[in-house]
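A.B. asks: give the three-dimensional model of this entry:
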Amino acid sequence: MCKKSDIRMSIKNIKKNITEEQRSQVSDRIRHYTEQLPEFQRARTVLLYHSLQDEVDTSMFLKSWQRDKRLLLPVVKKNDLIIRDYLPENLKPGSFGILEPQGKEITDLSVIDLIIIPGVAFDRNRNRLGRGKGYYDRLLARLKAYKIGICYDCQIIDRIPTEKHDIPMDYVITESGII
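C.D. replies: So this is what the prediction gives:
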């Protein structure tokens, strides 16, 4: 079995070959598949993320959903993620250069119906491998919402090494469809 660090390095190298045009097309397809899920259609409050350059682009997700859903974004605060409302006019670069919302922290996490999560890699059992800091692992342990991991096809691997604290996704969505 591969070590997590080896998987992270391998996926990082593979993703370097994804062009900006491919990223845009794939992101649109993933958004389309996400919008087809009944859990998404029913969701009133969605926790999303502001994508990094090597991740599925979520900027169009934010633009197209902000009219119909309450959107929340995570903010890195020390070793944890705190949650704030997404307001496009209220974003500032934060940790790791990610645009983060300012304002009051959302402490009642039960309002979140659905969470869309990035990952370095996923497997067909819907296990997720993150970047290694545990931010999402700690957050997911506190949530009851539907969990959707989104990624490129090239990020699906045979098997993610899991630990007791790892929480599988309810769905994983790539440009090829829904797992």
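
A.B. asks: going forward, measure contacts and count neighbours with C-alpha atoms only.
C.D. replies: OK.

A.B. asks: is it true that residue 100 lies in a helix?
C.D. replies: No - read with DSSP: H, G, I helix; E, B strand; the rest coil, residue 100 is strand and lies in no helix.

A.B. asks: for it, what are its contacts?
C.D. replies: By C-alpha atoms under 8 Å, 6 or more residues apart in numbering, the contact set of residue 100 is 50, 73, 74, 75, 91, 92, 93, 94.

A.B. asks: measure the residue nearest to residue 99 when sequence neighbours are not counted to residue 169 for me?
C.D. replies: For residue 99, ignoring the flanking residues on the chain, the nearest one in space by C-alpha to C-alpha, 6 or more residues apart in numbering is residue 93 at 4.3 Å. If you measure residue 93 against residue 169 using C-alpha to C-alpha, to the nearest Å, the figure is 28 Å.

A.B. asks: please give the structure of this sequence too, so both can be compared:
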Amino acid sequence: MSTASQRKQELREKVLAERQQISAREWKKKSELIISSFMNTGFYQEAKTVHTYISMNQRREVCTDKLVEDILKGGKRVVVPVTNFEKGTLTHSVISSISDLQKNKWGVDEPKHITPIDEEALDVIVIPMAAADRAGNRLGYGKGFYDRFLGKTDALKVGLVFDAFLFDEIPTEEFDKKLDVIISENEVIFA
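C.D. replies: Prediction:
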């Protein structure tokens, strides 16, 4: 394991442990602030197709429940990822309702039936993460699913992160893909 890889893993473990300590009330309040900031951006308001992760709320990811509802109500097309763990890839599926989702064998909400969409059709991609830095670098969960996906699209790449996990600099490796925008409960950063 490279030094950068080791530093990333150590930071990931620290951040994820700290994130689990956030109270339900604080997590919900901060998530709402982040989602509200995102929905007030011009790029979101102009987007026709928004790809977003479905938050793993038990792991205290920034909650995207309200975002998914808003995209659906606003007449935009909502696309969610479907994970292929064997291939290490993501497939992308349009959903028309929250009821289109069910838990997969890892407890992650994914579409019951996949309605595939091409990456070129995406305007904005909302990306999960453990941490980020002000230069647009993202610390993911270590499997590379999003880095492989983000390398194939020109869509605007937006990361949602709690301010406590927004650093001046995080370790990176050559295959890590940068984000265009980072949104915390306190600020919107164009990287």
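
A.B. asks: please state their TM-score.
C.D. replies: For this chain pair, the superposition-based TM-score is 0.94 by TM-score structural alignment, normalised by the length of the first structure; 179 aligned residues with a C-alpha RMSD of 1.5 Å.

A.B. asks: I'd like to know how many residues surround whichever residue in the first structure pairs up with residue 107 of the second structure.
C.D. replies: Counting by TM-score structural alignment, residue 107 of the second structure lines up with residue 97 in the first structure. With neighbours defined by other C-alpha atoms under 10 Å, the count for residue 97 of the first structure comes to 9.

A.B. asks: can you pull the contacts of the aligned partner of residue 85 of the first structure in the second structure?
C.D. replies: In the second structure, residue 85 of the first structure lines up with residue 94, judged by TM-score structural alignment. For residue 94 of the second structure, the contacting residues are 77, 78, 79, 80, 114, 115, 116, 117, by C-alpha under 8 Å, 6+ apart.

A.B. asks: thinking again about what came up before, from residue 155 of the first structure, how far off is the match of residue 107 of the second structure?
C.D. replies: 23 Å.

A.B. asks: ditto for residue 107 of the first structure
C.D. replies: 32 Å.

A.B. asks: more neighbours, these two?
C.D. replies: More neighbours surround residue 155 than the other of residue 107 of the first structure and residue 155, with 22 against 10 (other C-alpha under 10 Å).

A.B. asks: related to what we said a few turns ago, give the helix, strand or coil label for the closest residue to the match of residue 85 of the first structure other than its chain neighbours.
C.D. replies: The shortest distance from residue 94 of the second structure to any non-neighbouring residue, by C-alpha to C-alpha, 6+ apart, is to residue 79 (4.3 Å). Taking three-state DSSP as the rule, one finds residue 79 of the second structure in the strand state.

A.B. asks: aligned partner of residue 79 of the second structure in the first structure?
C.D. replies: In the first structure, residue 79 of the second structure lands on residue 72 (TM-score structural alignment).

A.B. asks: show me where the first structure has its helices.
C.D. replies: 4-15, 20-36, 38-42, 59-65, 135-140 (DSSP state H).

A.B. asks: minimum distance to residue 123 of the first structure: which of those has it?
C.D. replies: helix 4-15 (11.7 Å; C-alpha to C-alpha).

A.B. asks: please enumerate residues in contact with the closest one?
C.D. replies: In contact with helix 4-15 of the first structure (C-alpha under 8 Å, 6+ apart) are residues 54, 120, 121, 129, 131, 154, 155, 160, 161.

A.B. asks: how about the first one: what's its closest non-neighbour residue?
C.D. replies: Closest residue in space to residue 54 of the first structure, ignoring its immediate chain neighbours: residue 15 at 6.8 Å, by C-alpha to C-alpha, 6+ apart.

A.B. asks: ditto for the last one
C.D. replies: Using C-alpha to C-alpha, 6+ apart and skipping residues adjacent in sequence, the residue nearest residue 161 of the first structure is residue 4, 7.0 Å away.

A.B. asks: try the third one
C.D. replies: Taking C-alpha to C-alpha, 6+ apart, and ignoring the residues beside it in sequence, residue 121 of the first structure has residue 155 as its nearest neighbour in space, at 4.7 Å.
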